[in-house]
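# Any chance you can model this:
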Amino acid sequence: MTTSSWTADPARYETATFRRCGRSGLDLPALSLGLWHNFGDTKPFDEQRAVVRRAFDLGITHFDLANNYGPPYGSAEENFGRILAKDFRAYRDELVITSKAGYDMWPGPYGDGGSRKYLLSSLDRSLERMGLDHVDIFYSHRPDPSVPIAETMSALHTAVTSGRATYVGLSNYTPAQTLEAHRVLAEMGTPLLVHQPSYSMFNRHVELPDAGSSQDADAAEAGALFAPAPVGRPLLDVTDELGMGVVVFSPLHQGLLTNRYLDGVPEGSRAAVGHFLRPERITDDYLRRIRGLAEIADARGQSVAQLALAWVLRDRRVTSAIIGASSVAQLDDNVGALAAPVFTDDELAAIDELAEHGAV
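Have a look, this model is predicted:
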């Protein structure tokens, strides 16, 4: 094993901001580092290592992964495992490391979905890639309408009782599905700690009453084993009632809520190369909205990204927002959101005129 002379900043917790995750004993940093597409084999390892080190020095203790993060699949966990081995073995008990399974991972009938076979096999492979004996949170990455909810939740229950996970959570579940999953796990005796939905100024579905998702409708039409009726309440209300924390992803709407596209699509940007973000999303209406948000951000002494992060964190029900960072400079800019002043009512009203769900 390669040794490291790196030592974490001893002052890392002096200004760090933590929030309690629902009705549990777990605190999470207000900003967490996600390793979705900046930690695969297409990025230089030394740059990845520098970002993770800097995040921990800033008091970010929560690192969010999934089995198929990369590219290629699995490489983000492998690279993070290398960073852990080189720099973080002495700090393992100060870290909250998560993984997920539910989307496509390997060929055949056992490499996707919500079966016990897939979820527990995937968890074992994730632990191997990261060189860990357990993760702190293991998520069902999405509901699978073809699998009984009791089976999917039993896999999460086994992950905890076997010692492979400390807590469990859900991602991309509707309010109705969340209620049912919580009920089933409670009967098994395992708490459902956290929900991980998408949330941003341009994607406000967690605030909206659940009218039944297209996923629910498609599942019902197909005669699914797991197709609960809608509950008519927003996800944030449901998770709050259940005592669950909420860790949101894509708070910058895949880079659209930044200063990067104020003047169109720059060469080499994610939109320019069509990597997760299509250039056709940079419409005149988008430019009008982002320039309006930039004016509000400027008046507050913030970047657009800092404004967007402070905005999702304005709600006490949001425990943490996951940020992606391809460089230390980008990470530092995002963390600057935590120094933001409290929003005034006038600022929130102005933002509401520009931050419309589904606008982009």
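# all contacts plus neighbour counts: C-alpha atoms, from now on.
Fine.
# residues contacting the most centrally placed residue in the chain?
Nearest to the mean C-alpha position of the chain, by C-alpha atoms, centre = their mean, lies Phe249 at 3.5 Å. Neighbour list for Phe249: Gln196, Pro197, Ser198, Tyr199, Ala321, Ile322, Ile323 [criterion: C-alpha atoms under 8 Å, 6 or more residues apart in numbering].
# I have a second one here; can you model it like the first so I can compare?
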Amino acid sequence: MTYSAAGTRYDQLPIRRVGKTGLQLPVISLGLWRHFGDEAPFARSREVVLDAFDHGVFSFDLANNYGPSKGSAERTFGQIMRRDLNPYRDELVITTKAGYPAWPGPYGAFGSRKTLISSLDRSLKQMHLDYVDIFYSHRPDPNIDLQETAQALDQLVRQGKALYVGISNYDRDQTATMIQYFNDMHTPFTVNQYSYNMLNQQAQTTGLLDYLGQHGAGLVAYGPLAEGLLSQRYLDGIPDDFPIHRTNKYLFEQGTQPVVAQLNALNDIAQQRGQTLAQMALAWLLRSQTVTSVIIGTTSIDHLHANLDAAKQLDFSADEVAAITAILK
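Below you'll find the model as predicted:
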């Protein structure tokens, strides 16, 4: 059956602009980090991607190492692109990254010119694309001058293989260094994709969020629900084998019980707002206009719609902000 996108797709979600750039994103993007690729039935992956687009999600986030076998998420998305979404390419924001291990040998990871250029060429082939909208350096390379990474990203834009560049997992000082290089080269840098959720607010406390806003850039939040921790599933306790992301491991330094207490207190406020805990957690990040989009991951249509409903209630009263801030201290 031929796919035809819903005519109401742009009536569903708010859209935010990054500074004064031409880049605009829906406040919620779909990430294909987990559960897409060769471990998932293609029909289910296709259903979720197309349903997301029908409901206002025109931003799809990938990386060269996503999927059980590295690159399989890009290959799955490439099939959906070729089969269904090609007529809508000019509406889509498709992003990918390079930096974590994706193939054997010294050039399979990090941020050298060779790694980044080779990786994007692979990604374009896998996704059946001529260009991506944002190409990210997935993490800073500690072994080289960051200028090499910046120059490689700039070159890829000038070659027409990416429209904008981004960085991911760069702290405030590393971001400042990259922004200086990008400004010198007039590179269209737009966003830092960073781990950010209600419980892990390092993006805010370190000054990264403010710095991005001051320099006309945005933050795209990954892991906004802390791998599902910020949901009603763990109000009675967090299992010892909970798959906490490396950026959030410090949350358990005093054990899991204090986190469970925080979750229950936050859930009480969410219920008073008429939201689920997950919906409130997404809305909380979007209080800042510098947070251009939050990336969710799901293989369930119901779960997708529940998360998208967060955008229906993004405002917080002063009392709610005070109460939530006190809980998170």
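# Superposed, how do the two chains score by TM?
After superposition, the two chains reach a TM-score of 0.94 (TM-score structural alignment, normalised by the length of the second structure), with 324 aligned residues with a C-alpha RMSD of 1.8 Å.
# In TSV, list the contacts of Phe249 of the first structure along with neighbour count and distance to Ala217 of the first structure.
Compiled in TSV, those are given as follows (neighbours: other C-alpha atoms under 10 Å; distance: C-alpha to C-alpha, whole Å):
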residue	neighbour count	distance to Ala217 of the first structure
Gln196	23	22
Pro197	20	19
Ser198	20	20
Tyr199	22	22
Ala321	27	29
Ile322	24	29
Ile323	23	32
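# Let me see the ranges of the strands in the stretch 51-200 of the second structure.
59-61, 93-98, 132-137, 162-168, 189-195 (DSSP state E, counting those that start in this stretch).
# Quick one: the strands in the stretch 201-329 of the second structure, in order.
So, for the stretch 201-329 of the second structure - with DSSP E, counting those that start in this stretch - the strands run 218-222, 291-296.
# Just tell me what Phe42 of the second structure corresponds to in the first structure.
Alignment note: Phe42 of the second structure maps to Phe45 in the first structure; criterion TM-score structural alignment.
# doesn't Asn79 make contact with that match?
Yes. Between Phe45 of the first structure and Asn79 there is a contact under C-alpha atoms under 8 Å: 7.3 Å.
# Neighbour count for the two, which is higher?
Shown here are Phe45 of the first structure and Asn79; by other C-alpha atoms under 10 Å, Asn79 has more neighbours (21 against 15).
# Contact partners for the more buried one?
When contacts are counted by C-alpha under 8 Å, 6+ apart, Asn79 of the first structure touches Phe39, Gly40, Asp41, Phe45, Met130.
# re the thing from before, could I get the strands of the stretch 51-200 of the second structure as a markdown table with distance to Lys114 of the second structure?
A markdown table is the format used below for those (distance: least, C-alpha to C-alpha, whole Å):
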| stretch | distance to Lys114 of the second structure |
| --- | --- |
| strand 59-61 | 22 |
| strand 93-98 | 11 |
| strand 132-137 | 13 |
| strand 162-168 | 16 |
| strand 189-195 | 20 |
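# Asp236 of the second structure: neighbour count?
By other C-alpha under 10 Å, neighbour count at Asp236 of the second structure equals 12.
# The one 10 residues further on now?
Close neighbours of Arg246 of the second structure, defined as other C-alpha under 10 Å, add up to 8.
# same check, this time on Val96 of the first structure
For Val96 of the first structure, using other C-alpha under 10 Å, the count is 20.
# For the residue mapped onto it from the second structure, which non-adjacent residue is spatially closest?
Aligned by TM-score structural alignment, Val96 of the first structure pairs with Val93 of the second structure. Counting by C-alpha to C-alpha, 6 or more residues apart in numbering, Val93 of the second structure lies nearest to Ser59, which is 4.6 Å off, once chain neighbours are set aside.
# For the equivalent of Gly131 of the first structure over in the second structure, list the residues it contacts.
Counting by TM-score structural alignment, Gly131 of the first structure corresponds to His128 in the second structure. Applying C-alpha under 8 Å, 6+ apart to His128 of the second structure gives the contacts Gly78, Gln79, Met81, Arg82.
# do Leu257 of the first structure as well
Applying C-alpha under 8 Å, 6+ apart to Leu257 of the first structure gives the contacts Ile290, Val304, Ala305, Ala308.
# tell me, what's touching Phe45 and Asn79 of the first structure both at once?
Contacts common to Phe45 of the first structure and Asn79, judged by C-alpha under 8 Å, 6+ apart, are Phe39.
# Gly236 of the first structure contacts His205, doesn't it?
I think there's a mix-up here, since residue 236 of the first structure is Leu and not Gly. No. Contact criterion C-alpha under 8 Å: Leu236 of the first structure and His205 do not qualify, at 9.4 Å.
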